[in-house]
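Student: just to be clear, the model below is a prediction. Sequence and coordinates:
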Amino acid sequence: MTSPAFPPAFLADLDRLFIWRRDVRHFRTTPLPDSVLDTLLHEACLAPSVGLSEPWRFVRVDTPARRAAIRQNFIRSNARELDGRSGEDAQRYATLKLSGMDEAPHHIAVFCDTNPAQGRGLGRASMPETTTWSAVMAIHTLWLAAAARGIGVGWVSILDPAEACSTLSITPHWQFLAYLCVGYPQEPASTPELERRGWESRNPARRRWINR
């Protein structure tokens, strides 16, 4: 069996996919078909994982009461974040839209089973955190699969993890990693919203190798 050869046109499309994969906060309320969500989950599970442990756990949050509790978690966490800032920084932070939870039709919480039986511990003895990194790679794989279909994903990170686990009745040894809003974006963009709003810009120095 030989490896597939990817033509230049595919590589150009792949470059565009990386550029157009954005953190989305403005969603249309139109729900995705369940078959599309299932496809995104299938492709996310093609991500690499240490020892083939597949430690990711994707949880669809559909219950209105649980969604409302997560939203309150965000509101409290965001208020604490704002209280920790001052002056112009606080004013600019207050203008940012940091969650698409109210509009996004789908909410997906992502967890990591930090010590799964699958994989039998291979590659984890000296670096057990590789299970977490593996689960994060699955999130990114889902994100790219969504972007390739014109679907937006927004990562809500301003949450209290312990409270989120309690709200979602999650087993204690699962580590909370991400709360994702998923749906069709209102306005697709090829640049980060934070960059468009003047919050931050990309640093060209990060695109250079560090040689030792």
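Tutor: Thanks, I have it. Residues are numbered from 1 along each chain as shown.
Student: CA only for contacts and neighbour counts going forward, please
Tutor: Fine.
Student: give me the most central residue, the chain.
Tutor: In the chain, the residue lying closest to the centroid (C-alpha atoms, centre = their mean) is W155, at 4.4 Å.
Student: which residues does the top strand by length along the chain contact?
Tutor: Longest among the strand segments of the chain by residue count, using DSSP state E, is strand 174-183. For strand 174-183, contacts defined as C-alpha atoms under 8 Å, 6 or more residues apart in numbering pick out 25, 27-32, 100-101, 104-114, 136, 151-157, 161-162, 164-165.
Student: and here is the other one:
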Amino acid sequence: MADLSFTAQERRAVYRAIAERRDMRRFVPGRAVDPDVLARLLAAAHAAPSVGLMQPWRFVRITDDTLRQRIHALVDEERHRTAHALGEREQEFLALKVEGVLDCAELFVVALREGRQAHIFGRRTLPQMDLASVSCAIQNLWLAARAEGLGMGWVSLFEPEPLAQLLGMPADADPVAVLCLGPVPEFPDRPALEIDEWAYRRPLDEFVSENSWTLP
């Protein structure tokens, strides 16, 4: 049987991209992303698997500065609402750097396409598989960005309906992510929320069981 695995060097590169991917919030202002690199990143995202090959992702590139400012305002409004909902951790949350909308070189809004209800294959019992498919596309983009030396941050602090209206989306299309992309000063060796002492990554053995649910 033919050996279908990558070479050892290629495998190391794949696992390195996975291990060193970070949810980035700090970017180098004024630095652009090369158009050829951006094309490769979007092609990587579009190569993601999707349930029933429905390809539910839609990427809206934001190049208008006024529109970027308005998206930032939506994010900042939700940042304060989230902080208030956290109760005793409100001020601790407000001290965190949670987005880079105004600083990143490229800004994208990722949405679930309209008309998804027509796709039954793989969604009859699990309709959320459209969101799972979009998440695969975002992860592809994230890993490819890390391989290209670029950082990316996934911002979910926004009310979907106002953002959809701002971008003129169809009524049944749903924004799920604001993606900040671009050159970064460094890639930290740990997740930012660990560095900021907000939360800590738990060990793998707390997430895997065999034959029955024996998990914490």
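Tutor: Yes, it's here. Computed from a predicted model, the values in this text were never measured in an experiment.
Student: give me the TM-score for these two chains.
Tutor: The pair, once superposed, lands on a TM-score of 0.91 when counted by TM-score structural alignment, normalised by the length of structure 1; 210 aligned residues with a C-alpha RMSD of 2.0 Å.
Student: what's the average distance of the longest strand of structure 1 to structure 2?
Tutor: Superposing on structure 2 and averaging over aligned pairs (mean C-alpha distance after the TM-score superposition for structure 1), strand 174-183 of structure 1 comes out at 0.7 Å.
Student: next structured bit after that strand?
Tutor: helix 193-196 (DSSP states H and E).
Student: that following helix vs structure 2, average offset?
Tutor: With mean C-alpha distance after the TM-score superposition for structure 1, helix 193-196 of structure 1 averages 0.7 Å from its match.
Student: residues making contact with that helix?
Tutor: Contacts of helix 193-196 of structure 1 (C-alpha under 8 Å, 6+ apart): 23, 200-202.
Student: dump the residues you listed to a markdown table, plus distance to L41 of structure 1, secondary structure and neighbour count.
Tutor: Listed next are the contacts of helix 193-196 of structure 1 as a markdown table, based on distance: C-alpha to C-alpha, whole Å; DSSP: H, G, I helix; E, B strand; the rest coil; neighbours: other C-alpha atoms under 10 Å:
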| residue | distance to L41 of structure 1 | secondary structure | neighbour count |
| --- | --- | --- | --- |
| D23 | 18 | strand | 22 |
| E200 | 31 | coil | 11 |
| S201 | 31 | coil | 12 |
| R202 | 30 | coil | 9 |
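Student: including distance to Y184 of structure 1, could those go into JSON lines?
Tutor: JSON lines is the format used below for those (distance: C-alpha to C-alpha, whole Å):
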{"residue": "D23", "distance to Y184 of structure 1": "12"}
{"residue": "E200", "distance to Y184 of structure 1": "25"}
{"residue": "S201", "distance to Y184 of structure 1": "25"}
{"residue": "R202", "distance to Y184 of structure 1": "25"}
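Student: which residue numbers in structure 2 go with the one helix or strand the residue nearest to the centre of structure 1 maps to?
Tutor: Per DSSP H and E, W155 of structure 1 falls inside strand 152-156. Here strand 152-156 of structure 1 aligns to structure 2 at residues 151-155, judged by TM-score structural alignment.
Student: mean deviation, the strand holding W155 of structure 1 versus structure 2?
Tutor: After superposition, strand 152-156 of structure 1 averages 0.7 Å from its match (mean C-alpha distance after the TM-score superposition for structure 1).
Student: gap between the closest residue to V98 of structure 2 other than its chain neighbours and Q128 of structure 2?
Tutor: Nearest residue to V98 of structure 2 in three dimensions, chain neighbours excluded: R25, at 6.1 Å (C-alpha to C-alpha, 6 or more residues apart in numbering). Taking C-alpha to C-alpha, to the nearest Å as the measure, R25 of structure 2 falls 28 Å from Q128 of structure 2.
Student: now Q165 of structure 2
Tutor: Relative to Q128 of structure 2, and taking C-alpha to C-alpha, Q165 of structure 2 is found at 22 Å.
Student: related to what we said a few turns ago, higher neighbour count, R25 and Q128 of structure 2?
Tutor: More neighbours surround R25 than the other of R25 of structure 2 and Q128, with 22 against 11 (other C-alpha atoms under 10 Å).
Student: which element follows whichever strand or helix holds R79 of structure 2 toward the C-terminus?
Tutor: Assessed by DSSP H and E, R79 of structure 2 sits inside helix 65-85. As assigned by DSSP H and E, the chain's next helix or strand after helix 65-85 of structure 2 is helix 90-94.
Student: average gap between that following helix and structure 1?
Tutor: Helix 90-94 of structure 2, aligned to structure 1 and superposed, deviates on average by 1.8 Å (mean C-alpha distance after the TM-score superposition for structure 1).
Student: contacts for whichever helix or strand comes after that helix?
Tutor: Following helix 90-94 of structure 2 in sequence order, the next helix or strand is strand 106-112 (DSSP H and E). For strand 106-112 of structure 2, the external contacting residues (C-alpha under 8 Å, 6+ apart) are 32-33, 56-63, 68, 101, 130-131, 134, 173-182.
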